[in-house]
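K.L.:
Next one to model:
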Amino acid sequence: MANHLDHYKEMLSQPWGKIQYEITFSQLAHLENLDILDFGAGFGLVSQFLSQKNRVTAVEPVPEMLLADDHQTFTKIIGSLEVLEEMPSQTFDVICCHNVLEYIEPSQRPAYLQVFERLLKSSGRLSIIKHNQVGKILQSVVLNNDIETALDLLEGEDFESLSFAQGKMYSLEDLEKMSHMTIDNYLAIRSFYSLQPNHYKTEKGRIEKMTQMELAVADLQPYKNLSYLQHVWLRKPL
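P.N.:
Predicted coordinates:
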C-alpha cells in the first residue's frame, strides 16, 4: 500500500496530475451552497475545493489518504459502502465518485450506484469521472508507443495502475444501465494532454495554456469521445 500511495502522490505533483485537477475543479466550480458527498475521496483534493462554497462529507476507506492533511475543513469518514448504507436517504444534492468504480468488482457496481441514488435528493446529481477506453488506447499508441497494451485494451482487458489495483473500464451505456439514472451530459478531461510528449509539459505557463485549451473543447464532439477521462453527470429522477 505504501508504494501505491507514494506513486499516487508523485503523480499528483506532476504536470499531468495537476492539469487533471485544474480541469476537474473548473467543471465543479458552479456548485455552491449544496450538501455534497465525495465517495472515494483519496487525499481530499476535490473535497477541499468544494468545501470552500459547500458542505462536504468525504468517505474514503484508506486512512493514510483521507487523514494525511490535518488542515482540511470538511467532514471525514473512514469506510466504504457500509458507511453509505447507514446514511439517511435524500441527504445530498450532489455525490462525487471520481476514478473509483474502475477498481470495484463489476458485479458490485450496481449496489454502489443504487446507494448513491437513494442518498441523492430528488433531482440530485451524480458526478462520475471514469477512464475512457478510446482515450486510453490513443495514449498507449501515440504517447507510449505500446501497441501490445493498446490491443489488450481494445479487447476489454484490465488496465494496469501503479497507484491502485488493476482496473476495468465501463462505457457510458454501461453506467446508465447500472445506475437507472439519466445522463445529463458528459465532459472531456485531457483530450490532448495525454497525447503530448512529456518534455513539453514542464514548460513555463504550459499548464495554464493547456487547461484553457482542454476546457475549450471539454463539451464538444469529437473531443469528449477521445479524451483520456470522461466526467459524466447523471440526474436522479423526480
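
K.L.:
only C-alpha atoms for contact and neighbour calcs from this point on.
P.N.:
Fine.

K.L.:
Please confirm that residue 184 is located within a strand.
P.N.:
Yes - according to DSSP: H, G, I helix; E, B strand; the rest coil, residue 184 belongs to a strand.

K.L.:
what's the distance between it and residue 51?
P.N.:
24 Å (CA to CA, to the nearest Å).

K.L.:
neighbour count winner among the two?
P.N.:
Counting neighbours by other CA atoms under 10 Å for residue 184 and for residue 51 shows that residue 51 has the greater number, 22 against 11.

K.L.:
To compare with the earlier structure, here is another sequence to fold:
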Amino acid sequence: MSMNLQAYKNHLEQPWGKIYYDILFRQLEDLKGQRILDFGSGFGIVANFLAEKNEVVAVEPDGAMIAERRQDFSYEQLQGSLDLLHKLPDQSFDAIVCHNVLEYVPDPKACLQECSRLLREGGQLSLVKHHEVGRILHIAVFEADADKALRLLAGENYQTHSMGEAKLYQLDDLIADLPLQTEHYQGLRIFYGLQDNSFKTQPGWAQQMLAVEKAVYDRSPYRDIAAFQHFWLKKDAALVEGR
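P.N.:
Presented below is the predicted three-dimensional model:
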C-alpha cells in the first residue's frame, strides 16, 4: 500500500476528518464488555475509543502508524497482518472491527475468512468500506471533476488522497460461502463530504452536521449515497449449510 502518512494525519486533524470519527463512535457505542479485535488499527483512534469499555487487541502492519499513536492508550497493540491473524486461536473474539482495510489488502477474501474463524458463534463483525455510489458523488460534486467521475463509472480504481489506490469490492460476493450474514448497515459521510470545506471551519458546523448525519445514517435512501458504508455482520455457522 502506498501511503502519504503526513497527508493522512493532516486530514484527520481537520473538521472534516474529525467528524468522521464522531459519527463512527456513535455507531460503535453499544459495544461494551467485549473482547474485540481491531484489524488494521492505524493510529489507534478506534481502538482507543473501544478500549474505554472493552478489552481490545489492535493489529496494524505499518510500524510508522503504530509509532504515531497516542501514548495514553489502554489496549494491546500488535504489529502484523494476515500472517499474525493465522496465529490467533479460533473463536477468541466477541467482536471484530475492520474499517477501510479490505480495499488495500491483496486478498480481502482471506482476511474475511480469518475474521470469521476468530469470531465466536454469534459474534459481530463491524466492517466499514468505501461505497462506489458515494465516491462518485463526491468526485462529481465536491471535487467537480467530471472526467474522473466518468473514469470511475467505467471501472477505474479509486485513488485516495493519502492511502493510495482503493480497490472497491462487493461484500456479498466475499461472504457468499462464509458463516457471516449482514444484519444491518449504516452510512458514513452522507452529506458533509459534499460541502465545500469553507463551511466546515465555521462555529457550530461540526455539532449541526453531526446531528444531521446521525438523523439519517440508519435510513435509506440516505445511507445508500454515503461515501462509506458501515456493515454489521453476525457469525452463524448454520448459514453455510443453508446456502
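
K.L.:
Overlay them and tell me the TM-score.
P.N.:
Overlay of the two chains. TM-score (TM-score structural alignment, normalised by the length of the first structure): 0.95; 236 aligned residues with a CA RMSD of 1.6 Å.

K.L.:
neighbours around the equivalent of residue 105 of the second structure over in the first structure, how many?
P.N.:
Under the alignment by TM-score structural alignment, residue 105 of the second structure pairs with residue 104 in the first structure. Using other CA under 10 Å, residue 104 of the first structure is surrounded by 14 other residues.

K.L.:
which residues does the closest residue to residue 104 of the first structure other than its chain neighbours contact?
P.N.:
Spatial nearest neighbour of residue 104 of the first structure, excluding adjacent residues (CA to CA, 6 or more residues apart in numbering): residue 167 at 7.9 Å. Going by CA atoms under 8 Å, 6 or more residues apart in numbering, residue 167 of the first structure touches 102-104, 158-161.

K.L.:
Also residue 61 of the second structure?
P.N.:
Applying CA under 8 Å, 6+ apart, we find residue 61 of the second structure in contact with 40, 79-81.

K.L.:
Now rank these by neighbours and give me the top one.
P.N.:
The contacts of residue 61 of the second structure, ranked by neighbours (other CA under 10 Å): first place residue 40, 22 neighbours.

K.L.:
moving C-terminal of the longest helix anywhere in the second structure, what's the next helix or strand?
P.N.:
Determined from DSSP state H, the single longest helix within the second structure is helix 15-28. Counting by DSSP states H and E, the next helix or strand C-terminal to helix 15-28 of the second structure is strand 35-39.

K.L.:
Tell me the mean distance between that following strand and the first structure once they are aligned.
P.N.:
On superposition with the first structure, the mean distance recorded for strand 35-39 of the second structure (mean CA distance after the TM-score superposition for the first structure) is 0.3 Å.

K.L.:
circling back to that earlier point, any residues touching the longest helix of the second structure, and which ones?
P.N.:
Contacts for helix 15-28 of the second structure (CA under 8 Å, 6+ apart): 11-12, 46, 49-50, 188-189, 192-193, 197, 200-201, 206, 210, 213-214.

K.L.:
Going by the alignment, residue 136 of the second structure corresponds to which residue in the first structure?
P.N.:
Residue 136 of the second structure maps onto residue 137 in the first structure, by TM-score structural alignment.

K.L.:
Please identify the helix or strand for its match.
P.N.:
helix 133-138.

K.L.:
Quick one: list the elements packing against that helix.
P.N.:
Applying 3 or more CA pairs under 8 Å, 6 or more residues apart in numbering; DSSP states H and E, one finds that helix 133-138 of the first structure contacts helix 147-154, helix 223-226.

K.L.:
most tightly surrounded among those helices?
P.N.:
Ranked by mean neighbour count under mean count of other CA atoms under 10 Å, these are led by helix 223-226, which reaches a mean of 21.

K.L.:
could you point out which element follows it?
P.N.:
strand 229-235.

K.L.:
From the rest of the structure, what touches that following strand?
P.N.:
Applying CA under 8 Å, 6+ apart, the external contacts of strand 229-235 of the first structure come out as 123-132, 135, 181-191, 224.

K.L.:
Any idea how many residues pack against residue 168 of the first structure?
P.N.:
Residue 168 of the first structure has 19 nearby residues by other CA under 10 Å.

K.L.:
so what's it up against?
P.N.:
102-103, 106, 156-159.

K.L.:
Out of the residues you listed, which are shared with the second structure?
P.N.:
Counting by both residues aligned by TM-score structural alignment, their matches' CA atoms under 8 Å, the second structure reproduces these contacts from those: 102-103, 158-159.

K.L.:
Need the outlier residue of the first structure, farthest from its centre.
P.N.:
Distance to the chain centre peaks in the first structure at residue 204, reaching 26.6 Å (criterion: CA atoms, centre = their mean).
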